[in-house]
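In: Need a 3D model of the sequence below.
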Amino acid sequence: MRDAIVSVLSSKPRGASVTEIHGAVRELLGTATASSVRSYLRLNSDSLFLRRDRGVYTIRETSAEAYGLKARPQPPLRSFVFGRTKLIEGDCFEWLGEQSENSIHAVVTDPPYGLVEYSPQQQEKLHKGKGGVWRIPPAFDGAKRSPLPRFTVLSPQDLDALARFFLNWGRALLPVLVPGANVVVASNPLLSYVVSGALARAGLERRGEIVRLVMTMRGGDRPKHAHKEFSGVSVMPRSMWEPWILFRKPIEGRVQDNLRKWKTGGLRRIGEDQPFCDVIRSSPTRGTERDIAPHPSLKPQAFMRQIVRASLPLGEGVILDPFMG
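Out: This is a model prediction of the structure:
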């Protein structure tokens, strides 16, 4: 109970009502009565929690620090401005907690899934080129390919942690979005259901899924250490697509009313006679683009331009990518 309440309030810097806390705790624990949540908050209002208003609680800063949920004081955020773009160095959860409500018109992002593969133990195995989560793909046409993490090895506990991360992120994101704001999140076929469920529980509406048709090097492999014995078997299908989950903050009234007031609520059409479609043909990121930005999961600009353009139905507003690093 304690850890669940602390986890919920750590993602709500403005505080939350007992009803909100109870609903979130019940999602985390499966079962929890409103009376038990209310009693725990009251009994610990002097140590763990701070009652800011009638029935509204926040987590005390000392408690957040003790649980490792609040970072130590950091120097002022560094930012870089280029044209109409602003890049900010900082923690996205902390930054979201400091933003004004209804200030972001769309989110387009490729979030981290590094629960296991970036731990010190797995990084050591990666550098040795043997064992662990990372798969070292064979060279193709003489070109050395980048290592790929195997998401199939994630344990139930890892998946629960992933769900909690996106649940907390969705809750932190919701207040700063304007009604009708689109949220487009890159994922993969093995984990998209976890991310989608968490964002729906956070209060966002699922609006579909955008399919990026692209040949990848994931899947299609023969059984490990038994390639010759089972040469006609693939453990998994070769992945030929990438899911981009589409969500939206609930609109106010009708779509036309929301468009007039907030400039959001739909997707920008490709042309007068052509709507935006949920399947986009793409290709792997070109080497010239990787030379500019050698990120391990870099997406091609030709694809990203289509997604970003569609996210603002009237071509107006602020687009946020909280995981640019």
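In: all contacts plus neighbour counts: C-alpha atoms, from now on.
Out: Will do.
In: And the residue nearest the centre of the chain?
Out: Pro111 (4.4 Å; CA atoms, centre = their mean).
In: List the contacts of the closest residue to it other than its chain neighbours.
Out: Take Pro111 and drop its neighbours on the chain: the residue closest to it by CA to CA, 6 or more residues apart in numbering is Phe323, 5.6 Å away. Counting by CA atoms under 8 Å, 6 or more residues apart in numbering, Phe323 touches Cys92, Thr109, Asp110, Pro111, Pro112.
In: Now do the longest helix along the chain: everything it contacts.
Out: Assignment by DSSP state H gives helix 156-173 as the longest helix of the chain. By CA under 8 Å, 6+ apart, the residues outside helix 156-173 that reach it are 8, 11-12, 28, 93, 96-97, 113, 115-116, 194-195, 197-199, 201-204.
In: again with stretch 102-122
Out: By CA under 8 Å, 6+ apart, the surrounding residues in contact with stretch 102-122 are 123, 132-134, 149, 154, 158, 161-162, 175-187, 263-264, 307-308, 311-312, 317-324.
In: compare with the first, here's sequence two:
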Amino acid sequence: MNIQAKQIPLSDFTGDYRTVHIGRSQLVHADAFEWLSQLPPESVDGMVFDPPYGVKEYELDQIEMMLSGGPGIWRLPPSFDGSQRAPLPRFTALNPEERTTLHRFFRDFAVAALPALKPGAHIFMASNSFLSQLVFSAMIDGGFEFRTEIIRLVQTLRGGDRPKLGEEEYPDVCSLPRGGYEPWGLFRKPMPPKMTVRECLRIYGTGGLRRRSDGNPFCDVIDSERTPKREKEIAPHPSLKPQSLLRQLVRAVLPLGKGVVVDPFMGSGSTVAAAEAVGYKCVGVERYDDYFEMATKAVPRLITVKAAAKSSHVVSVEQAAFCV
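Out: So this is what the prediction gives:
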């Protein structure tokens, strides 16, 4: 495990930005694109993040329609276990221009992130079934290798609706299947030509994924849960992912268990908390004041959350041997 690449001190990740230190990690108040442009080349060992998809659904006119119960891209999901649900955006309502804007955003992000990552470094990026094909292709256009999808098995409450304004006329029809999974894209910065994974591990400490603590491979299907209420109370972010999921992803992204994980769209800091919980260094970057302040308070509490991974649902003896 002799890593020849120089490990960059965390102080090189802060620049002149406001920074809060928590454990081994740092929270940086900055715009992700600007921050990435100032990093030392080949300084980041991996990334885990849930990027912004708010191309349209958070515009003022759309929020006003959502609050008033009017039309637009927002919908009320079906009730579940008797509790009231918040409105969700209709990603399928994006027009061609908005989809082009979304593609450009992720292509530009890929171009900005590539120089900062070490060769062979991996990225885990959250998405959804409506947009994954668009944003994943944008990351490829920006220079990343697409490795696979990580399927998070979770009841998403997306889809399953009867046709809008036709609920009574077509009671036996649903416009989309009810969502039962969340796709995460797994990408890798290309290794130098003809370099093997073994050589990349030796030189950069990257190139592969860390196996599970029981010695079995990291699997591409993760039986998950919706974010527990106790975690939402700590960090009331609209797209908060559970610690039980994030700790598995964060652990896997550093194949040798060494280096720095980055979340360029930190939000409430859940990725930083997951990294701290598994003993990694992490840098979380957030541009919005409210979310940055939320993270400074939420991360120390999320670190202490007891979050055991669920047992995987398997369909064969072979899968059971590797994924349970």
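In: Need the TM-score from the superposition.
Out: Here the superposed chains carry a TM-score of 0.75, computed using TM-score structural alignment, normalised by the length of the second structure; 251 aligned residues with a CA RMSD of 1.4 Å.
In: Where do the strands of the stretch 1-150 of the second structure begin and end?
Out: 18-22, 25-29, 44-49, 74-75, 88-89, 117-126, 145-153 (DSSP state E, counting those that start in this stretch).
In: The first structure: matching residues for the longest one?
Out: Across the first structure, the stretch matching strand 117-126 of the second structure (TM-score structural alignment) is residues 177-186.
In: Could you do the last one as well?
Out: Against the first structure, the aligned range for strand 145-153 of the second structure is residues 205-213 (TM-score structural alignment).
In: what comes up buried for the matching stretch?
Out: Neighbour-count burial for stretch 205-213 of the first structure, counted by 16 or more other CA atoms under 10 Å, picks out Glu205, Arg206, Glu209, Ile210, Val211, Arg212, Leu213.
In: Export those residues to CSV and append columns for distance to Ile251 of the first structure.
Out: Shown next, in CSV, are these (distance: CA to CA, whole Å):
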residue, distance to Ile251 of the first structure
Glu205, 10
Arg206, 13
Glu209, 19
Ile210, 21
Val211, 24
Arg212, 27
Leu213, 30
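In: from those, which is closest to Ser297 of the first structure?
Out: Set against Ser297 of the first structure, the nearest of these by CA to CA is Arg212 (14.1 Å).
In: show me the contacts for the closest one.
Out: Contact analysis of Arg212 of the first structure by CA under 8 Å, 6+ apart lists Trp241, Glu242, Pro243, Trp244, Val279, Ile280, Arg281, Ser282.
In: Filter those residues by whether they're kept in the second structure.
Out: Counting by both residues aligned by TM-score structural alignment, their matches' CA atoms under 8 Å, the second structure reproduces these contacts from the contacts of Arg212 of the first structure: Trp241, Glu242, Pro243, Trp244, Val279, Ile280, Arg281, Ser282.
In: Write the PyMOL selection for whichever of those residues are buried.
Out: Remark: buried members of these, expressed as a PyMOL selection using 16+ other CA under 10 Å:
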select buried, resi 241+242+243+244+280+282
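In: Gly37 of the first structure - how many residues pack around it?
Out: Check again: residue 37 of the first structure is Val, not Gly. 21 (other CA atoms under 10 Å).
In: Kindly provide the distance from it to Ala198 of the first structure.
Out: As judged by CA to CA, to the nearest Å, Val37 of the first structure and Ala198 of the first structure stand 22 Å apart.
In: cool, and Ala24 of the first structure?
Out: Ala24 of the first structure is 11 Å from Ala198 of the first structure, where distance means CA to CA.
In: Was I right to think Asp161 of the second structure contacts Gly179?
Out: No. In this structure, Asp161 of the second structure is not within contact of Gly179 by CA atoms under 8 Å, at 10.7 Å.
In: Those two: who's more crowded?
Out: The neighbour count for Asp161 of the second structure versus Gly179, taken as other CA under 10 Å, is higher for Asp161 (19 against 16).
In: separation between the residue nearest to the more buried one when sequence neighbours are not counted and Ala252 of the second structure?
Out: In space, and not counting its chain neighbours, Asp161 of the second structure is closest to Cys174: 5.1 Å by CA to CA, 6+ apart. From Cys174 of the second structure across to Ala252 of the second structure, the span is 37 Å (CA to CA).
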